[in-house]
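J.: Sequence and predicted structure, then a few things I'm wondering about:
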Amino acid sequence: MLLVPVAIVVLPIVTHENQGRSGQAGFVEEWPTSVTAAGDDERTRSFDVLSPEPGASVDTSALTPGDRLVVSGTGYDASRGIYVAICKIPDDTGSKPGPCIGGVPDQQGATEGTVGAVEYAPSNWVNDDWAWKLFGARGYDDAASGTFTAYLEVGDPVGENLDCRVDACGIFTRNDHTALSDRAQDLYVPVAFAP
């Protein structure tokens, strides 16, 4: 009896075929608040970094711990979950971004009454699968268009094997643990921290 739920969760992870790369070319040298790229899987993905305050702008070149950011994206493959976090930019676009501020998003079950609640955290997990929602994943806003909203609270720029005051970092989307080696959803906006 226990094998059926386990198989439902594990089978898609084991049978996943990598979709290639995201199409975002190399290192970004400016301080944009949005990115768009056409991936090897023929999907065009984009995301924007916004302020939660209406009309306010975000300075991605001077973040401070405690800043709150809203990341909204579209064009993502909702059959795969994503993590949204500030991570070290890898030297090679074929490598997984990381380590990340805040680590892997908290996978504790959502508490009663929090469905749809806006909760800011250093990293967010978006996954439409009902099983992963039981472990704290936020669902896509619209699975058909691959639209999501994530709420980041900027954490300490210094962590284990990471110092975003020295290392090149960015706000990333990347596939979650259900497709860890798949780079198709790796997009980023570079960030730096105020002195």
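T.: Thanks, I have it. Residues are numbered from 1 along each chain as shown.
J.: only C-alpha atoms for contact and neighbour calcs from this point on.
T.: Noted.
J.: Which residue ranges of this protein form strands?
T.: 34-38, 44-50, 68-74, 82-88, 123-126, 148-153, 158-159, 162-163, 169-175, 187-191 (DSSP state E).
J.: From the contact counts, what lies against the first one?
T.: Going back to what we said before, that points to strand 34-38. In terms of contacts (3 or more Cα pairs under 8 Å, 6 or more residues apart in numbering; DSSP states H and E), strand 34-38 is packed against strand 44-50, strand 187-191.
J.: this is the other structure I want to compare:
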Amino acid sequence: MLLAVGGSLGVAETATAATASGPEGQTITVSKVEGLDPAGETVTVHGEGFDLATGIYVVVCVNTGAGQQPTPCLGGVDMEGSAGASAWISSNPPSYGEGLAQPFEEVDGKGSFDVQLTVAGSDEFTDCLDPAQAPNGCVVGTRADHTRTADRSADVVIPITFAAGAGGDAGGDGAGSGAAAGTDTGAGDRETAGTGGPSPSSTTAGGAGSDLAETGSPVGPVALAALALLGAGGALVIARRRPTEETNRP
């Protein structure tokens, strides 16, 4: 079945998988999009036709509708790839991202990738099954990384649904309806206060100036906090050494 949204996106679905196309002809295919386990299930995401110069996050986010940046994102943006809730793909990351970002595979001058994501119905901050937090459900998709937050050219999203779990409903009605999978072309980012890792609470608070997909502690502030702690530690060591040095002076 082929679905068209605003004439800009096609989504082809099988019984388990779905494929969506973006504004520049790029596509993603998700191995399973319906009846996912709310407790967490691994899916494979294949992408091709991406701009090699634009780094992306592959994420699970609240569906904010066509023209809007999908956010908050469950698990935040996992720049180190340790949690499996998201992936950072970039062939030209900033220096601190070298060795962390997975490079694109170049095919005919375009970027391709294959990643596995652990897709869950909720995390500490966001619940895809809660209509108050995610009235349109959630999506698996791509978006430009934190170096191009306002760039909607890399947005390709596919709605997902969850099987009924012990904690609540199937969560499928919102995810498959309303603003369905769409190519985001608008500039209205709907950010929350931070991200864990490519997102703190699911309450919207920011705008286009935010760095990353939201839901956890923002990567930028976390990195800055780490540097601050290192600085504070160094200052503490110096402060502790000075009395000793002065005591030992003749």
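T.: Done, it's in. Keep in mind the model is a prediction, meaning the values are calculated, not measured.
J.: how about the helices and strands packed on strand 34-38 of the first structure, which one is nearest residue 30 of the first structure?
T.: Among those, the nearest to residue 30 of the first structure by Cα to Cα is strand 187-191 (7.7 Å).
J.: average distance between the closest one and the second structure?
T.: Superposing on the second structure and averaging over aligned pairs (mean Cα distance after the TM-score superposition for the first structure), strand 187-191 of the first structure comes out at 0.7 Å.
J.: ok, the residue nearest to the spatial centre of the second structure - contacts?
T.: Among the residues of the second structure, the one closest to the centroid is residue 59, at 3.4 Å (Cα atoms, centre = their mean). If you count contacts by Cα atoms under 8 Å, 6 or more residues apart in numbering, residue 59 of the second structure has them with 73-74, 77, 85-87, 117, 140-143, 198.
J.: Out of the helices and strands packed on strand 34-38 of the first structure, which is closest to residue 129 of the first structure?
T.: Closest among those, using Cα to Cα: strand 44-50, at 20.1 Å.
J.: List the neighbours of the lengthiest helix in the first structure that are in contact with it.
T.: In the first structure, with assignment by DSSP state H, the single longest helix is helix 3-15. When contacts are defined by Cα under 8 Å, 6+ apart, helix 3-15 of the first structure is touched by residues 131, 178-179.
J.: closest to residue 43 of the first structure among those?
T.: residue 179 (16.6 Å).
J.: picking up where we left off before, same list (the helices and strands packed on strand 34-38 of the first structure) but as a markdown table, adding distance to residue 137 of the first structure.
T.: As requested, those are arranged in a markdown table below (distance: least, Cα to Cα, whole Å):
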| stretch | distance to residue 137 of the first structure |
| --- | --- |
| strand 44-50 | 19 |
| strand 187-191 | 20 |
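J.: closest to residue 35 of the first structure out of the ones you listed?
T.: Per Cα to Cα, nearest to residue 35 of the first structure of these: strand 44-50, 5.4 Å.
J.: what's the closest one packed up against?
T.: So strand 44-50 of the first structure, by 3+ Cα pairs under 8 Å, 6+ apart, packs with strand 34-38, strand 68-74.
J.: Just the element for residue 240 of the second structure, please.
T.: helix 219-248 (DSSP states H and E).
J.: That helix: which residues count as buried?
T.: Residues of helix 219-248 of the second structure classed as buried: 219-221 (neighbour count, 16 or more other Cα atoms under 10 Å).
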